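1. Next come a sequence and a model predicted from it.
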Amino acid sequence: MKGRSILEILVGAVVLIVATGFLAYAVTNTGRTTRTGGLALTARFDRIDGLAPGADVRIAGVKVGTVTGQRIDPTTFLAILSLDVDSTLRIPEDSSAEITSEGLLGGKYVAIVPGGAEKLLRSGSEITITQSSVSLEALLGRFIFSVTELSGQRPATPEGAAPAVPTARP
């Protein structure tokens, strides 16, 4: 009985060591780094539905930074995102930022679309051209409303003509 308990303890210890190794690997290889010191940018949006700190910042689909914070402007009620972008990039001043999703059910990220200005964004700059998140629920609601409106409409009658009265058939 004593030999069995020591064996169980050793197997349990091995399982814990392997689980810790998997956890360490997952944390170091997720691509979500906590590095700072890059280009600190801000951007204001009407809506940021589903976007959280730690989300990707991408240019041409390539991850170049992360969303480091979000807050609300108490006077304009706009969402202000703080972005940490790779400092080796030379981002033109007239670049735009848009919140987009990876797919129908995918996560959201901030996409930076570079402009063509010669003047570049510096750390502490604000991206002024933004496009907010599109709410899938709102789009579906509008679509359903428009379909029900169309199906409930009757054909227009010519001016002065009496509207058609449905007749009962025997």
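-> Perfect, I can see it now.
2. Please make it C-alpha for all contacts and neighbour counts, starting now.
-> Noted.
3. What count of nearby residues applies to residue 131?
-> When neighbours are defined as other Cα atoms under 10 Å, residue 131 has 19 of them.
4. List the buried residues in the longest helix seen in the chain.
-> In terms of residue count, the longest helix belonging to the chain (DSSP state H) is helix 2-28. Buried residues in helix 2-28, counting neighbours by 16 or more other Cα atoms under 10 Å, are absent.
5. same thing with stretch 112-120?
-> 112, 113, 114, 120.
6. Not counting sequence-adjacent ones, nearest residue to residue 130?
-> Excluding its sequence neighbours, the residue lying closest to residue 130 (Cα to Cα, 6 or more residues apart in numbering) is residue 97, at 4.8 Å.
7. Included below, for side-by-side comparison, is a second structure:
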Amino acid sequence: MSENATEVLVGGAVLAAAIGFFIYAGQVTGAGGAAGGSYPLTASFRSADGLSVGTDVRLAGVRVGSVTALDLNTETFRADVAFTVSEGIEVPDDTQAVVASEGLLGGNFLELVPGGSPFNLAPGDEVYETQSAVSLTTLLLRAVSGGDVE
């Protein structure tokens, strides 16, 4: 085999590996979109620290959607978060949205904690029960000072 043919084969293998990597990365990050579609929901938080567009939305530890928008409401001074949930997952209307952490050094995600209501949220509805992330710095200051720190 000539040197030129070898270079073409190696180049083709590298190109195929790169294409495979991009397809895999798209599937892992959800860039290709959900297979069954999704529907939008919103929630308003006192602090959405740690959330950004693309952050996972999880239910029972399973990724069911992602954050699509994050804006400051200038009337209430709260963070308005828009997110999606996969079609086929019915979320009760008394569900709580919690900014949760994967651990001390892990990233944050939006966790949905379903309630017991027989009624479900419709596309575009708002989750009214919300809980912001717990600040590690605030907890440490409370422990050291022995009092309330805001």
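-> Noted; the coordinates are in hand. The shown structure was predicted, so the numbers you read here are calculated from the model rather than taken from an experiment.
8. Just give the TM-score of the two.
-> The TM-score (TM-score structural alignment, normalised by the length of structure 2) is 0.81; 143 aligned residues with a Cα RMSD of 2.4 Å.
9. that older thread, just the closest of the buried residues of stretch 112-120 of structure 1 to residue 12 of structure 1, please.
-> Closest approach to residue 12 of structure 1 among the buried residues of stretch 112-120 of structure 1 (Cα to Cα): residue 112, at 48.2 Å.
10. Check the secondary structure at the residue nearest to that closest one when sequence neighbours are not counted for me.
-> Take residue 112 of structure 1 and drop its neighbours on the chain: the residue closest to it by Cα to Cα, 6+ apart is residue 97, 4.5 Å away. When classified by DSSP: H, G, I helix; E, B strand; the rest coil, residue 97 of structure 1 comes out as strand.
11. any idea how far the most centrally placed residue in structure 1 is from residue 46 of structure 1?
-> For structure 1, residue 108 is the residue whose C-alpha lies nearest the centre (Cα atoms, centre = their mean; 1.9 Å). For residue 108 of structure 1, the distance to residue 46 of structure 1 equals 15 Å [Cα to Cα, to the nearest Å].
12. who's in contact with the residue nearest to residue 70 of structure 1 when sequence neighbours are not counted?
-> Leaving aside its chain neighbours, residue 70 of structure 1 sits nearest to residue 81 (4.5 Å; criterion: Cα to Cα, 6+ apart). Going by Cα atoms under 8 Å, 6 or more residues apart in numbering, residue 81 of structure 1 touches 42, 43, 44, 45, 67, 68, 69, 70, 71.
13. Please settle this for me: is residue 81 of structure 1 part of a strand?
-> Yes - Residue 81 of structure 1 sits within a strand when classified using three-state DSSP.
14. which other helices and strands contact the longest strand belonging to structure 2?
-> Looking across structure 2 with DSSP state E, the single longest strand is strand 62-73. When contacts are defined as 3 or more Cα pairs under 8 Å, 6 or more residues apart in numbering; DSSP states H and E, strand 62-73 of structure 2 sits against strand 56-59, strand 78-86.
15. returning to what we had before: how many residues are close by the residue nearest to residue 130 of structure 1?
-> Applying other Cα under 10 Å, I find that residue 97 of structure 1 has 23 neighbouring residues.
16. thought it was touching residue 110?
-> Yes - counting by Cα atoms under 8 Å, residue 97 of structure 1 touches residue 110, with 6.4 Å between them.
17. rewinding a little: how about the nearest residue to the residue nearest to the centre of structure 1 once chain neighbours are set aside, what does it touch?
-> Nearest non-adjacent residue to residue 108 of structure 1, counting by Cα to Cα, 6+ apart: residue 101, 4.1 Å away. Contacts for residue 101 of structure 1 were tallied using Cα under 8 Å, 6+ apart; they are 107, 108, 109.
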